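*Asks:* My questions concern the predicted model and sequence given below.
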Amino acid sequence: MLSQSVYTLANQQNGNLAFKLFEFDNNSYFDHMQRNNYFTLILITSGEGHAKVDLCDYAFKENTLFAFYPYQPFMLYSPKPLMGISIQFHHDFFCIYRHQKEIAANGILFNNIYEQPFIHLNESCKSNILNLIQGITSELKSEGFRKDEVLVSYLKILLVMATRIKLDQQSVQNEGERNAKQQFIIQSLKNAIENNFRIKHSASDYADMLNQTPTSLARITKNHFNKTLSDLITERIIIEAKRELYLTDKTIKEIAYELGYEDEYYFSRVFKIKTDISPQVYRNTIGFNKG
């Protein structure tokens, strides 16, 4: 196990946090709502409790790895002490959008509105993850040449491994679905949202597309995702908006229009309701990269 330490790497251009790794042995770090402007990985090595993420509540136990994207609201609460390790990194240190072809973490490990935001690790997977974390810790302690590049390499491997585990667990979950008809409706709904979220924003639109009554589709959606259909649609829109705000220099008005909003101010209100910040503040704090 790692020693009780905190290791950080700052962005040399602006002094902001680029990368951080720390171990925790109590509940004080995450027992209040978080809205961080960086990606957060949390490995629970001991303890159990509940995680409140967005509007959902999940039970978790030890050997759970959480993955939260920037400004995603979350908190962990437990009646007993939680022990584990957290890794936090900023978009400017490693952008999952720009490295999507290499690691495929976006939409699976992060920004996945359809699945729970964590994976369970067996002993073998946990050992592999801890070995990578030990390598990251050693590199953070060193003053070696191009430390940042080595850390990015470790981080890529860790994200790929976690993404593989999540894909495997999703596959097992899907195979375990007893109701084949309901599973077909769920997959059809995912496809419909991915293909139409820019132009169709109402739950009734998707009920019509799937030949379901709004009440029936709402019930299936709530049972499977623990979210309303309107929440799913809006979350998908916000994820796309975040990608555009980070990767492009499009105006907020242009982004709003491309996402089906004639009124940029209404779009900004929807964005702020979901993220607690405005699109402009998101762009300013995440760090627009013109490269």
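*Replies:* Cool, got the structure. Residues are numbered from 1 along each chain as shown.
*Asks:* okay, CA-based contacts and neighbour counts for the rest of this
*Replies:* Fine.
*Asks:* Show me what the longest helix seen in the chain packs onto, helices and strands only.
*Replies:* Ranked by residue count under DSSP state H, the longest helix found in the chain is helix 147-175. Helix 147-175 is packed against helix 100-103, strand 118-120, helix 123-141, with contacts defined by 3 or more Cα pairs under 8 Å, 6 or more residues apart in numbering; DSSP states H and E.
*Asks:* Check the offset of the last one from the chain's centre.
*Replies:* When distances are taken as Cα atoms, centre = their mean, to the nearest Å, helix 123-141 is centred 21 Å away from the chain's centroid.
*Asks:* Show me what that helix is packed against.
*Replies:* strand 6-10, helix 147-175.
*Asks:* ok, back up a step: which residues does the helix or strand that the longest helix of the chain is followed by contact?
*Replies:* Moving toward the C-terminus from helix 147-175, the next helix or strand (DSSP states H and E) is helix 180-196. With contact meaning Cα atoms under 8 Å, 6 or more residues apart in numbering, helix 180-196 is reached by 114, 174, 177, 206, 209-210, 220-221, 224, 233, 236.
*Asks:* Take this one as well and set it beside the first:
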Amino acid sequence: MELSENEDALQLEMLQMLLKRLLILCTRIFKNHKNFSALDQPHSDLIREYNFLVEKHFKTKKSVAEYADLLNKSPKTVANLFSKPGAKSPLSYIHDRTMLEARRLLGYTDKSIKEIGYVLGFEDIQAFSRFFKKTKEFLPQNSRNL
């Protein structure tokens, strides 16, 4: 039995609403757990904007300095923002997002490792393999089975 387009749209809308609720609940739990109330509003806004920029540019921008330029801040200022809540370093956010996309592409596409490295902004396959090995301690070709 096929679903009509209206039923598909309704299901999609319902799933989106549930996902939004889940994200809101997870954010609240995380904030309570990490004690983000100690942060003032400008600092939390800058962290949020930094994370948004990483999400938007992680394929082309690989350094904290590049994101600091986009925020009109110095790299040291950006690093200090992340040290206040005791969170990961700004560079680890870039690496984590790149790794997440690499694993997604390796697991769910038929693209070659060289193509995936190129999509993620690496100059050559060796640079991509070094990044992968440094962050996860195994090579991309081995991760296709994960």
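*Replies:* Received it, and whenever you're ready, just let me know what you need. In this text, all values refer to a predicted model and were calculated from it rather than measured experimentally.
*Asks:* Report the TM-score for the pair.
*Replies:* The TM-score (TM-score structural alignment, normalised by the length of the second structure) is 0.77; 130 aligned residues with a Cα RMSD of 2.7 Å.
*Asks:* With respect to K52 of the first structure, which of the helices and strands packed on helix 147-175 of the first structure lies nearest?
*Replies:* strand 118-120 (12.0 Å; Cα to Cα).
*Asks:* closest one to A241 of the first structure among the helices and strands packed on helix 147-175 of the first structure?
*Replies:* Nearest of these (Cα to Cα): helix 100-103, 16.7 Å.
*Asks:* Can you list the buried residues in that closest one?
*Replies:* For helix 100-103 of the first structure, the neighbour count (16 or more other Cα atoms under 10 Å) marks I103 as buried.
*Asks:* again with stretch 111-121 of the second structure
*Replies:* 113-114, 116-117, 119-121.
*Asks:* ditto for stretch 93-109 of the second structure
*Replies:* Neighbour-count burial for stretch 93-109 of the second structure [16+ other Cα under 10 Å]: 93-95, 97-99, 101-103, 105-106.
*Asks:* all strands of the stretch 1-150 of the first structure, in order?
*Replies:* 6-10, 17-24, 39-46, 49-53, 56-60, 64-68, 74-77, 83-89, 118-120 (DSSP state E, counting those that start in this stretch).
*Asks:* Pipe those strands into CSV and attach distance to I133 of the first structure and mean neighbour count per row.
*Replies:* Conversion of the strands of the stretch 1-150 of the first structure to CSV gives the following (distance: least, Cα to Cα, whole Å; neighbours: other Cα atoms under 10 Å):
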stretch, distance to I133 of the first structure, mean neighbour count
strand 6-10, 12, 16
strand 17-24, 9, 20
strand 39-46, 10, 20
strand 49-53, 23, 17
strand 56-60, 21, 15
strand 64-68, 13, 23
strand 74-77, 21, 20
strand 83-89, 9, 21
strand 118-120, 17, 21
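*Asks:* okay, these in a markdown table with distance to S153 of the first structure next?
*Replies:* Formatted as a markdown table, those follow (distance: least, Cα to Cα, whole Å):
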| stretch | distance to S153 of the first structure |
| --- | --- |
| strand 6-10 | 15 |
| strand 17-24 | 13 |
| strand 39-46 | 16 |
| strand 49-53 | 29 |
| strand 56-60 | 29 |
| strand 64-68 | 18 |
| strand 74-77 | 27 |
| strand 83-89 | 13 |
| strand 118-120 | 22 |
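*Asks:* Secondary structure element holding the residue nearest the centre of the second structure?
*Replies:* Centre of the second structure computed as the mean C-alpha position; nearest residue by Cα atoms, centre = their mean is R97, 3.0 Å away. R97 of the second structure belongs to helix 90-108 when assigned by DSSP H and E.
*Asks:* for K73 of the second structure, same thing?
*Replies:* Residue-wise, K73 of the second structure maps onto no helix or strand under DSSP H and E.
*Asks:* and it, how many residues sit next to it?
*Replies:* When counting by other Cα atoms under 10 Å, one arrives at 14 neighbours for K73 of the second structure.
*Asks:* So what does it match up with in the first structure?
*Replies:* The pairwise alignment with the first structure assigns K73 of the second structure to Q212, based on TM-score structural alignment.
*Asks:* how near is that match to I185 of the first structure?
*Replies:* According to Cα to Cα, to the nearest Å, Q212 of the first structure stands 9 Å off from I185 of the first structure.
*Asks:* V78 of the second structure: how many residues sit nearby?
*Replies:* 22.
*Asks:* what sits against it?
*Replies:* Contacts of V78 of the second structure (Cα under 8 Å, 6+ apart): 64, 68, 90.
*Asks:* Of the residues you listed, which is the most crowded?
*Replies:* Among the contacts of V78 of the second structure, the one with the most neighbours (other Cα under 10 Å) is P90, at 24 neighbours.
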